[in-house]
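**Student:** the sequence isn't on hand, but the structure is:
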């Protein structure tokens, strides 16, 4: 199977780390920035690293950006530079364009240009931090729609030892358990304590919920808020 090809335009902290992580996933990565020092630093990690002006259409064409499966535009500082680069990449016919946004206004303009994904790292990290502080029993959350989410939540104490049917999770909280991650304390061969994890992807009504279980639940946001406590 042919490796996917990615271009990362803009090698600030976000772009640099995206490029390196993609390489770890065995992807081909073209890294582009106008700072030769940064390009030189990342060159040993990525497939190809180029010093180029992202607002120069000829330079982007010569870099074969259009041959990439996806392009991540992660240009900091000037919103205008990011927008112009986005427009050039779109006109080159790149199939999947992802833009790192620096503001709500930037996100709106990028969306108008027809980008496939807009990411706003500062906002998303702030939201994740607040969720972790306000709801420490929630381990992971995926927003499926405006009002419907999927979350991983530590099993509440009041349902330990109960079956899914008798736990009242559906009737009391209005959510459905779609999987259970069981964390079972064990003693290793060397006598050290450890945790063995088993995942039940199709839990039945008679399956029991225990103290260390992680519940993967799906439901309306207002119901999930009640479950989080």
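**Tutor:** Okay, I see it. Owing to the predicted nature of the structure, the values given are computational and were not obtained by experimental measurement.
**Student:** hey, let's count contacts and neighbours off CA atoms from now on
**Tutor:** Noted.
**Student:** ok, which stretches of the chain are strands?
**Tutor:** For the chain, strands defined by DSSP state E occupy the ranges 5-9, 28-33, 48-51, 70-73, 96-100, 117-119, 138-143, 148-154, 162-163, 176-187, 193-200, 208-209, 214-220.
**Student:** this is the comparison structure:
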């Protein structure tokens, strides 16, 4: 059976999630207090309803506890976000992902049992910053407060050398876990693997170590 999702809050963030899930062919219920937004997503989501998510009776009538995953994407109303999250967990929703406005909001969400907390604006800002710092960075993903994963295009400093020659793990404490070369993906590349220009390197490690690698190896191309 297909998993069923509910997205509460149809602003820019919630709306994009609703579209993405729907495009994957998944069952999605879209919910917002704004009638115009609900009408917009009625053509996209499986179901679209106008409702106040801080009203427990509304959530019960929607059978919210039967959804596999609920995304709380409420905008600037932190109180509504918190109250909605509390009620979702009390009603027995197994997985609740919540958009946090700031670090204080995140602390509260952690205390009340949110299963996953996201900071879309902050995280996107960091991803863009890394792309600005180095034109070679294709993507940047935080795995935790201390560890990240990046996709980076091999420049002329790295090309023509084997992983053993570069000794990146010893020098920077980071690991190249895969290499994308055209349509080919080399997972767990061996030490004698030669890096080619335009290879996409999948690198994982501590944020500070990745930063040192970017600064020394990627910003001084020749």
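**Tutor:** It's in. Model, not experiment: these values are computed from the prediction.
**Student:** what TM-score do we get after superposing?
**Tutor:** For this chain pair, the superposition-based TM-score is 0.89 by TM-score structural alignment, normalised by the length of the second structure; 215 aligned residues with a C-alpha RMSD of 1.7 Å.
**Student:** thinking again about what came up before, could I get the strands of the first structure in CSV, plus columns for distance to residue 62 of the first structure and mean neighbour count?
**Tutor:** Shown next, in CSV, are those (distance: least, C-alpha to C-alpha, whole Å; neighbours: other C-alpha atoms under 10 Å):
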stretch, distance to residue 62 of the first structure, mean neighbour count
strand 5-9, 13, 24
strand 28-33, 12, 25
strand 48-51, 11, 19
strand 70-73, 15, 24
strand 96-100, 18, 21
strand 117-119, 25, 16
strand 138-143, 39, 14
strand 148-154, 43, 20
strand 162-163, 62, 16
strand 176-187, 49, 16
strand 193-200, 49, 12
strand 208-209, 58, 20
strand 214-220, 47, 21
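**Student:** okay, those in JSON lines with distance to residue 227 of the first structure next?
**Tutor:** Output for those, formatted as JSON lines (distance: least, C-alpha to C-alpha, whole Å):
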{"stretch": "strand 5-9", "distance to residue 227 of the first structure": "40"}
{"stretch": "strand 28-33", "distance to residue 227 of the first structure": "42"}
{"stretch": "strand 48-51", "distance to residue 227 of the first structure": "48"}
{"stretch": "strand 70-73", "distance to residue 227 of the first structure": "37"}
{"stretch": "strand 96-100", "distance to residue 227 of the first structure": "33"}
{"stretch": "strand 117-119", "distance to residue 227 of the first structure": "29"}
{"stretch": "strand 138-143", "distance to residue 227 of the first structure": "10"}
{"stretch": "strand 148-154", "distance to residue 227 of the first structure": "9"}
{"stretch": "strand 162-163", "distance to residue 227 of the first structure": "16"}
{"stretch": "strand 176-187", "distance to residue 227 of the first structure": "11"}
{"stretch": "strand 193-200", "distance to residue 227 of the first structure": "20"}
{"stretch": "strand 208-209", "distance to residue 227 of the first structure": "15"}
{"stretch": "strand 214-220", "distance to residue 227 of the first structure": "10"}
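**Student:** residue in the second structure matching residue 227 of the first structure?
**Tutor:** In the second structure, the residue paired with residue 227 of the first structure is residue 213, using TM-score structural alignment.
**Student:** distance of the closest residue in space to its match that isn't next to it in sequence from residue 199 of the second structure?
**Tutor:** Spatial nearest neighbour of residue 213 of the second structure, excluding adjacent residues (C-alpha to C-alpha, 6 or more residues apart in numbering): residue 172 at 6.4 Å. Residue 172 of the second structure sits at a distance of 20 Å from residue 199 of the second structure (criterion: C-alpha to C-alpha, to the nearest Å).
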